[in-house]
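# sequence unknown, structure follows:
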């Protein structure tokens, strides 16, 4: 069993969603957890107690499995939650996200808009971002392997804006949908880093 599999099995076995896990060169093992979708939609948030519960179990499992690490950090995903896989994109369809592309499109890599599926395309890897360039509302069609990073925008969700394509657009095309200006506000939140050599738990989202 790999350390990634051990972490995922432990987190899901305790009744949480594993949002992300990464291991740095310095030995930091960072694990991000969230409530399951039904619980989150009911308003439940990750708390410090949740993080402590997962931390204790992970410490035990990692020791038993013999996985070496310098420090363990378990935290909530924050308001700007990362989107890491197709299930995350499906869960947050209709919400505003920030994406950074691996390669620039029309001279830029970073886009902010409302996430939606590509009409007429049956694939959990193909998505659409509806955004405002200051003059008109446009659609950017992309696949997950084109994305370097994607995160939720911690602001009001404009549901339902990304669903209808322009009548003359074919699936996979990028272009103008309709003239319309929109404004959005971004709030930022974060957590302080733990001191070296200490395992860290972080929970309780500020909203």
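Received the coordinates, thanks. In this text the structure is predicted, and so the values were computed from the model without any measurement.
# make it CA atoms for all contacts and neighbour counts henceforth
Noted.
# Can you tell me how far residue 77 is from residue 66?
27 Å (CA to CA, to the nearest Å).
# Check the protein for its longest helix and report it.
Longest helix in the chain, counting residues (DSSP state H): helix 48-65.
# Surely residue 129 touches residue 100?
No - between residue 129 and residue 100 there is no contact under CA atoms under 8 Å: 11.8 Å.
# and these two? which has more neighbours close in?
Neighbours per residue (other CA atoms under 10 Å) separate residue 129 from residue 100, with residue 129 holding more: 28 against 17.
# ok, structure two:
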């Protein structure tokens, strides 16, 4: 049997395509004694609560029909928020010019965490301008070394 998130993605993508929405991420996690199935969706100018409700209703119907999850869970559909995760190559391409936070699997130039402006992404390497005291340094991070990435909130 496929992972729950894979099955949910198969069910959700046609619904989202129909509504011209993008699937950002899916989480299926246990918190305390409860299971949560979370979908994070977005579009160019952000999603509103009504769109989240429509997706939740349509996906809920499909999940009830197929019944791929053997126990009770809570379905949550929401925007990814200001600190949107960057998962796919296209996410990084869209994030060029924005502030990002990157964590790597192994050190790059002696560090495993970087925050700065993503200035370039060519599919294999990210270039990030990070501030070090009074100067800016460009760090090149191999895409295959990125463990976790998200947009960073700038104040």
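Received the coordinates, thanks. Only a predicted model underlies this, so the values are computations on that prediction, with no experimental measurement involved.
# And the contacts of stretch 3-18 of structure 1?
Under the contact criterion CA atoms under 8 Å, 6 or more residues apart in numbering, stretch 3-18 of structure 1 has outside partners 21, 31-36, 54, 57-58, 61-62, 67.
# for stretch 41-55 of structure 1, same thing?
Taking CA under 8 Å, 6+ apart as the rule, stretch 41-55 of structure 1 contacts 10-11, 14, 33-35, 72-76, 201-205.
# The closest residue to residue 68 of structure 1 other than its chain neighbours and residue 93 of structure 1: what is the separation?
For residue 68 of structure 1, the nearest residue in space outside its immediate sequence neighbours is residue 62; the separation is 7.5 Å by CA to CA, 6 or more residues apart in numbering. Look at residue 62 of structure 1 and residue 93 of structure 1: by CA to CA, they are 35 Å apart.
# go on, residue 176 of structure 1?
Going from residue 176 of structure 1 to residue 93 of structure 1 by CA to CA gives 20 Å.
# so who does residue 148 of structure 1 touch?
Per CA under 8 Å, 6+ apart, neighbours of residue 148 of structure 1: 99, 100, 101, 102.
# Mind doing that once more with 7 Å?
Listed by CA atoms under 7 Å, 6 or more residues apart in numbering, the contact set of residue 148 of structure 1 reads 100, 101, 102.
# What does residue 13 of structure 2 correspond to in structure 1?
In structure 1, the residue paired with residue 13 of structure 2 according to TM-score structural alignment is residue 8.
# Now the strand or helix carrying its match: buried residues?
Element membership for residue 8 of structure 1 (DSSP states H and E) is helix 3-13. For helix 3-13 of structure 1, burial by neighbour count (16 or more other CA atoms under 10 Å) applies to 3, 7, 8, 10, 11.
# now those residues as TSV including distance to residue 46 of structure 1?
Shown next, in TSV, are the buried residues of helix 3-13 of structure 1 (distance: CA to CA, whole Å):
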residue	distance to residue 46 of structure 1
3	23
7	17
8	17
10	16
11	13
